[in-house]
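Enquirer: I'll drop the sequence and a predicted model, then ask my questions.
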Amino acid sequence: MILAIEGVDGAGKNTLTGRLVARLTAAGRSVATLAYPRYATEPLGPAVRGLLAGDPRLAPLAASPRASAMMFALDRANSRPELDALVRTHDLMIIDRYVASNAAYGAARLPATERESFPAWIAELELGALALPVPDLQVLLRIPVGTARAGTLARAGADRGRALDTFESDDGLQERCARMYEELAARSWVSPWLVVDRETGVDTICEHLATR
């Protein structure tokens, strides 16, 4: 089973993933995790990091939401052997950011008139042309954007070697992205969604999984 955790930057996806792993492992389930983008993994990870960090050599690519989305998609496609192996050998595969991140962030970077059709393009690209597996459940970690922003700033402050990237530092983008996530969840984009908060998220997800 593939469970994808989604949300704006600073929402707490990594923390939620860690708590889920601890709870489910204690309950006897075998759990694996992956997180995208894979910044340290060649050949695309370092380029994605540079794109988000504002590397001037990648400025033309960064300026195009569709070209940027293709980079994120190809990074996932390159991980397919690892992803498939983990899915085969574990009860649950938890992914921190998956195809919905590309749909939400890419659409949020486009003019309003182009946003509606973008998620369908991402679905065709990643789940169609690149044949990535469809997630069985997508979890939206809902949190006020201002609260998430404070978390992002705190994280950057604790690690002086990690400045905010261009997505994290754009408050307008984060607001639009939050709205896109809500729209995707409301229409069950590509597979079922579960909307949770920080306080009760682990309990809600585990209760949902217990019924499957």
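Expert: Nice, I can see it. Numbers count the residues shown, from 1 in each chain.
Enquirer: contacts and neighbour counts: CA atoms only from here.
Expert: Noted.
Enquirer: look up how far Ala210 lies from the residue sitting nearest the centre point of the chain.
Expert: The residue lying closest to the centre of the chain (CA atoms, centre = their mean) is Arg97, at 1.9 Å. Noted for Arg97: a distance of 23 Å to Ala210, by CA to CA, to the nearest Å.
Enquirer: putting a second one here so we can go through both:
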Amino acid sequence: MGIQAVIIVIEGCDQAGKQTQAGLLAGALNRKGRKARVFAFPDYTTPVGKMMKKQLEGRGFEPRVFHCLAAANRWEKAGEIRAASSGGSVAILDRYRQSNMVYGVLNGLSRRWLAGLDAGLPRADVVILLDIKQKEAFRRKPSGRDPSSGTHHSPSRWQQNTGGPPRQAGGRLWTRRAQRTRCTAG
């Protein structure tokens, strides 16, 4: 039996360190001879991603429309994710279906409806939630780093002094498997 393909998702509130940890994990896997590729969502380089970026910069959409766009953005990359996770390779996703579920539930949308948007997408083998207090995450955020800064998912909306949407959705969507795991660069 050969090495299995793997899809790992790293989730967490804005500025939790998802991009950093995804890069560290990919680097460690590559150094050990395991091919790994990182995907980040939303992916603002795709046609749907460009529409999402405009929305986050101020042109608002009704929540159902935004969540449909987020799902379409993942569908744009589904083939690449499947290819990147084939033949023993690892696809590492910085946000994925789980983020849409968390934000959608907090927007008052049905879990069933949200799950239907992603039915058929590649499924994660492992989902890691980086649990950090949002106040700490925003303290270290570089100004202007991402287009959602101060808009649709702004800290004043859900995230100030809490763990942001992942923590607020809590037991409705997440099952805690470990309290703390230390990540290192090597």
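Expert: Sure thing, it's come through. Note that the structure is a prediction, hence the values are computed from the model and not measured.
Enquirer: how about Leu117 of the second structure, what's its partner in the first structure?
Expert: Alignment note: Leu117 of the second structure maps to Leu125 in the first structure; criterion TM-score structural alignment.
Enquirer: grab the nearest non-local neighbour of that match.
Expert: Closest residue to Leu125 of the first structure apart from its sequence neighbours, by CA to CA, 6 or more residues apart in numbering: Ala73 at 7.8 Å.
Enquirer: the residue lying farthest from the centre of the first structure in helix, strand or coil?
Expert: Distance to the chain centre peaks in the first structure at Gly28, reaching 26.2 Å (criterion: CA atoms, centre = their mean). Secondary structure, DSSP: H, G, I helix; E, B strand; the rest coil: Gly28 of the first structure is coil.
Enquirer: so what does it match up with in the second structure?
Expert: Using TM-score structural alignment, Gly28 of the first structure lines up with Gly33 in the second structure.
Enquirer: contacting residues for its match?
Expert: The neighbourhood of Gly33 of the second structure, defined by CA atoms under 8 Å, 6 or more residues apart in numbering, contains no residues.
Enquirer: and if you look at Ala131 of the first structure?
Expert: By CA under 8 Å, 6+ apart, Ala131 of the first structure has no neighbours at all.
Enquirer: if we ignore the residues flanking it in sequence, what's nearest the counterpart of Leu74 of the first structure in the second structure?
Expert: Superposed on the second structure with TM-score structural alignment, Leu74 of the first structure falls opposite Ala72. Distance criterion CA to CA, 6+ apart; nearest residue to Ala72 of the second structure, sequence neighbours excluded, is Val48 at 6.8 Å.
Enquirer: which SS state does the counterpart of Ile92 of the second structure in the first structure fall under?
Expert: Using TM-score structural alignment, the equivalent of Ile92 of the second structure in the first structure is Ile94. Look at Ile94 of the first structure: counting by three-state DSSP, its state is strand.
Enquirer: what about Ile94 of the first structure, distance to Ile2 of the first structure?
Expert: 6 Å.
Enquirer: neighbour count winner among these two?
Expert: Using other CA atoms under 10 Å as the criterion, Ile94 of the first structure and Ile2 rank with Ile94 on top: 25 against 21.
Enquirer: pretty sure the more buried one is touching Leu24, no?
Expert: No. Taking contacts as CA atoms under 8 Å, Ile94 of the first structure lies outside contact range of Leu24: 11.1 Å.
Enquirer: now the match of Leu117 of the second structure: how far from Ala40 of the first structure?
Expert: 23 Å.
Enquirer: and those two? which has more neighbours close in?
Expert: Neighbour totals were compared for Leu125 of the first structure and Ala40, and Leu125 leads with 18 against 12 (other CA under 10 Å).
Enquirer: ok, the more buried one to Asp197 of the first structure distance?
Expert: Distance from Leu125 of the first structure to Asp197 of the first structure, by CA to CA: 30 Å.
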